[in-house]
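Enquirer: Next input, structure requested:
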Amino acid sequence: MDQADAAPPHATRADDPLPRPVLRSAVELYLDLHAHPELSGHEHRTAGRLAARLTELGCTVTRSVGGGHGIVGVLDNGPGPVVLLRTELDALPVTEETGLAYASTVPGVMHACGHDLHIAAVTGAVALLAASRDTWRGTLLVVGQPEEETLNGARSLLEEGRLYERFGVPDAVLAQHAAPLPAGTLAHAPAGGPPLMAGSVAVEAVLHGRGGHAATPHLNVDPVLMAAATVLRLRTAAAEATAPAEQAVLTVGSVRAGERGNVTPDHAELSLTVRAFTQDALDRLTTAAERVVRAEAAASGAPRAPGFTVTARSPALVPDPELTARVRLAHERLLGLGRVLDLSGSSATEDFPHFAAGGVPVAYWMLGTTGAGPWRTARAGGDPVPPNHAPGFAPDVRAALPVGIAALAAAARQVLAPRPAEGRGTDS
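Expert: Modelled structure (predicted):
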């Protein structure tokens, strides 16, 4: 089923079974996190709120995993499979324009990607599983990952934090992500299709000029002009480095230079990302970008070579086919066939693929967040639905959060071992 043809959500069977205290606690946490977002690398309060809730639910919690604000909660329920639920902690440098009563109270910072919704859903799923421990066996790992938006958090947890060495190699890693699809729906990558998300390379480039008075341009080497020429040439280079059928994107997201209009600065900084679905395309685009940066610096007579530093990499996200099929079946039983959609590959990127290190199976799906009213308006040609990273991104919490909670719990149960009926009720 194509996501564009999905009907607006109605009441779902996933909403009804949720115990009121579980949903209430998840909503309260969501509202608090949304109002108090924290940027990548600064998620101290957010990590503390997640740690406190997991502790209340009976998890053994370890903080500061990976040298940052990483959180790992362990709910041990006897011998059996190990399932890891991942959620992100960080927000974005975006000024919120939703007008919500619980809008961000931090100037210039917003949960514009739905990570607050992810955290709330994970805690709700853990609450459901903790309350039904007589029905399953195994270990539930809950990971609160910082710095997803900079693509550094997952590798820090796995490498510096030695996540799998310390807490066990999971039999499955599960995660979901908010998306501007109808609230109350889920979306999976179809079997045999392209990667669900593109791989990416993040780069910081520094162009060196010769600063001076704006009235004497003949004595200066202007890095602002150098940067402008570089940005324009990069767009052409991206087109030349990829075949027409390839899906690849090169974006310059930030240009920083100078402080005043009457002073020529001595350097300019560019932040750019390359996105593609194959490693070969990523390598070609990154090489082309570096060639352009160096060539424009040379053409401008830069006094020294530019800097070109790769700050983060992430491979394309390819969910495990077998695990995805099992999880999708659980979601179809939960919501019905019409509420579980097929999703084509997206040029969005994230560092979740690192959790598949060593062949660990991963499953990842999208959680619809758009309410029925905005969805119908957009479909009728009205205002488009604000996407992730937009100032107006506003999930319909009442419709999306219950489904997100139930979806995670149902997916985890596909991996955790069922407890024999005769053994139920004997353990606390």
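Enquirer: From now on I want contacts and neighbour counts done on CA atoms only, so please keep to that.
Expert: Will do.
Enquirer: now the helices for the stretch 151-300 of the chain?
Expert: For the stretch 151-300 of the chain, the helices defined by DSSP state H, counting those that start in this stretch occupy 153-155, 163-167, 223-241, 279-299.
Enquirer: can you list contacts of the last one?
Expert: Contact partners of helix 279-299, identified using C-alpha atoms under 8 Å, 6 or more residues apart in numbering, comprise 199-201, 205, 207-208, 226, 229-230, 233-234, 237-238, 241-242, 248, 250, 274-276, 305-306, 308, 315.
Enquirer: how far is it from where the chain is centred?
Expert: Centroid displacement of helix 279-299 relative to its chain, using C-alpha atoms, centre = their mean, to the nearest Å, is 27 Å.
Enquirer: Before we compare anything, build this one as well:
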Amino acid sequence: MNHYHQFSALALAMLLSFGSQAKPTPQQLEQSVSQSLPQLEQLYLHLHQHPELSYHEKQTGQRMAAELKRLGFDVTDNYGGYGVVGIFKNGDGPTIMVRADTDGLPITEQTGKPYASTVTTKDKDNNTVGVMHGCGHDIHMTSFIGTAEQLVKHKSAWKGTLMMVAQPAEEVGGGAKAMLKQGLFSEFPTPDHILGLHVSASLPAGQVGITPGYALANVDSVDISVKGKGGHGAYPHTTIDPVVLAARIVLALQTIPSREVSPLAPNVVTVGSIHGGSKHNIISNEVKLQLTLRSYDPDVRLQQIAAIKRIVKGIGISVGLTEELLPSVYVHSDETIPSTYNDPQQTTKISDSIRSAIGSENVVEAQPVMAGEDFGLYGLTPEKRPITIFWLGGVEPDKYQRVIESGKQLPSLHSSQFAPDYPLTIKTGVRATTASVIDLFNGK
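Expert: Here you go, the predicted model:
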């Protein structure tokens, strides 16, 4: 009888031990996140009402650092600018990095929401501009803190090192570069897996979209200076008109995606700005163009740049410009953003985890987009760690359905009218990310 009781006690202890290591069920995780949601909503509203532009995220960084410290993380702030790195060690196991971006945009919010941002600031030209989280970074940060909280709360379900990275200056393509340059993967544990999310303005809240392989594009900003020989508008034959040259260049550049790059290799060449001249009857000496180039394949990016330089030089030569007056091409390498390639194997695992957490009906395969995200840089270091970023639906579901049925357009990201359904969006983001990280820790 005593042996039986001893065996029963041992069996009970083993069962309790096993239970303490078990991953929370989807229902348990949903309940746990729901309990935290009121505090997360307050955090979201604070972040939404206090946006800061790229390279100025001082208060935002301090709030992220304070939230992670509250949860027991070892925190390093002011990293790579106003970036924050939180480390939570929980035994032997892999290192998993979760990243959120923190900067706002120079947009005056026009959502009409009672919690709308009223922040204004001076831009680099000393103009007063509104500031808004028009790209959903406030959602990203709130989901990030909610995920950290759930992973600490359920730390018995995983072993390893959790690395939470709040990254500044994503909108200008500088934050990831700065954090990596300072030593993100050498001063801290090098992650084995890297995960992020981005709000979607074209998916209903409660859903997640995920793309294996190329998900976001290479992005380059390019300036072209088109010079000429100015003069009187009545005597164009005595001039070399840079406005006409610029017009020829704009049209010729469109042959790069349509005739030079393979139609199987997506790419875009957009002339977003053209400025020249001062008066109706004056032929100016110069016209300036500003371009954005987008692609997935790094070789296509190089092909685009080489083609632009060749085309503008050829057009300049064709009208008799001398060497010193030939059009010049300047690529803003400091703003270059590489494409984001979601590691297919890791992305499939994460997709399975999210399906399990929020239901297969709420997970869709998203199409690649030509927008840029410096998240891709984390997968291009010498360590070549696998990365995955997924889309987090943000549109209020009933509104989404009405707009789709009407054939109208939803407000896009970077729109002054973009207003996500934040309670459901945050809840979904926390559940999806938490489940994915636990499974990655456990090798699933």
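Enquirer: Out of the helices of the stretch 151-300 of the first structure, which is closest to residue 417 of the first structure?
Expert: Residue 417 of the first structure lies closest to helix 163-167 among the helices of the stretch 151-300 of the first structure, at 18.7 Å (C-alpha to C-alpha).
Enquirer: any idea which of the helices of the stretch 151-300 of the first structure is most buried?
Expert: helix 153-155 (a mean of 27; mean count of other C-alpha atoms under 10 Å).
Enquirer: quick one, longest strand in the second structure?
Expert: Counting by DSSP state E, the longest strand found in the second structure is strand 193-204.
Enquirer: how far does it sit from the chain's center?
Expert: Taking mean C-alpha positions (C-alpha atoms, centre = their mean), strand 193-204 of the second structure and its chain are 8 Å apart.
Enquirer: rewinding a little: same list, the helices of the stretch 151-300 of the first structure, but as a markdown table with distance to residue 257 of the first structure please.
Expert: Converted to a markdown table, these look like this (distance: least, C-alpha to C-alpha, whole Å):
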| stretch | distance to residue 257 of the first structure |
| --- | --- |
| helix 153-155 | 28 |
| helix 163-167 | 39 |
| helix 223-241 | 6 |
| helix 279-299 | 15 |
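Enquirer: Of the ones you listed, give the one that comes closest to residue 17 of the first structure.
Expert: Nearest to residue 17 of the first structure among those is helix 163-167 (31.5 Å), distances taken as C-alpha to C-alpha.
Enquirer: Quick check: the closest one compared with the second structure, mean distance?
Expert: For helix 163-167 of the first structure, the mean deviation from the second structure after alignment is 0.5 Å (mean C-alpha distance after the TM-score superposition for the first structure).
Enquirer: tell me the contacts of the residue nearest the centre of the first structure?
Expert: Residue closest to the average C-alpha location in the first structure (C-alpha atoms, centre = their mean): residue 350, at 5.2 Å. Neighbour list for residue 350 of the first structure: 148, 149, 151, 197, 199, 314, 317 [criterion: C-alpha under 8 Å, 6+ apart].
Enquirer: Over to residue 33 of the second structure?
Expert: 146, 150, 427, 430, 431.
Enquirer: The first structure: which residue goes with the second one?
Expert: When the first structure is aligned by TM-score structural alignment, residue 150 of the second structure is paired with residue 128.
Enquirer: Settle this for me: its match is touching residue 22, isn't it.
Expert: Yes. With contacts counted by C-alpha atoms under 8 Å, residue 128 of the first structure reaches residue 22, the gap being 7.4 Å.
Enquirer: ok, which stretches of the stretch 101-250 of the first structure are strands?
Expert: 136-145, 172-182, 186-188, 199-208, 212-213, 248-257 (DSSP state E, counting those that start in this stretch).
Enquirer: Out of these, which one sits most buried?
Expert: Of the strands of the stretch 101-250 of the first structure, strand 186-188 is the most buried (mean count of other C-alpha under 10 Å), at a mean of 27.
Enquirer: Give me the range in the second structure that that one lines up against.
Expert: Using TM-score structural alignment, the partner range for strand 186-188 of the first structure is residues 208-210.
Enquirer: contacts for the matching stretch?
Expert: Contacts of stretch 208-210 of the second structure (C-alpha under 8 Å, 6+ apart): 203, 347, 351, 362-366, 389-393.
Enquirer: same thing with stretch 384-402 of the first structure?
Expert: By C-alpha under 8 Å, 6+ apart, stretch 384-402 of the first structure touches 14-15, 18, 23, 27, 92, 94-98, 110, 112-114, 117, 120-121, 178-180, 183-185, 367-371, 374-375, 377-378.
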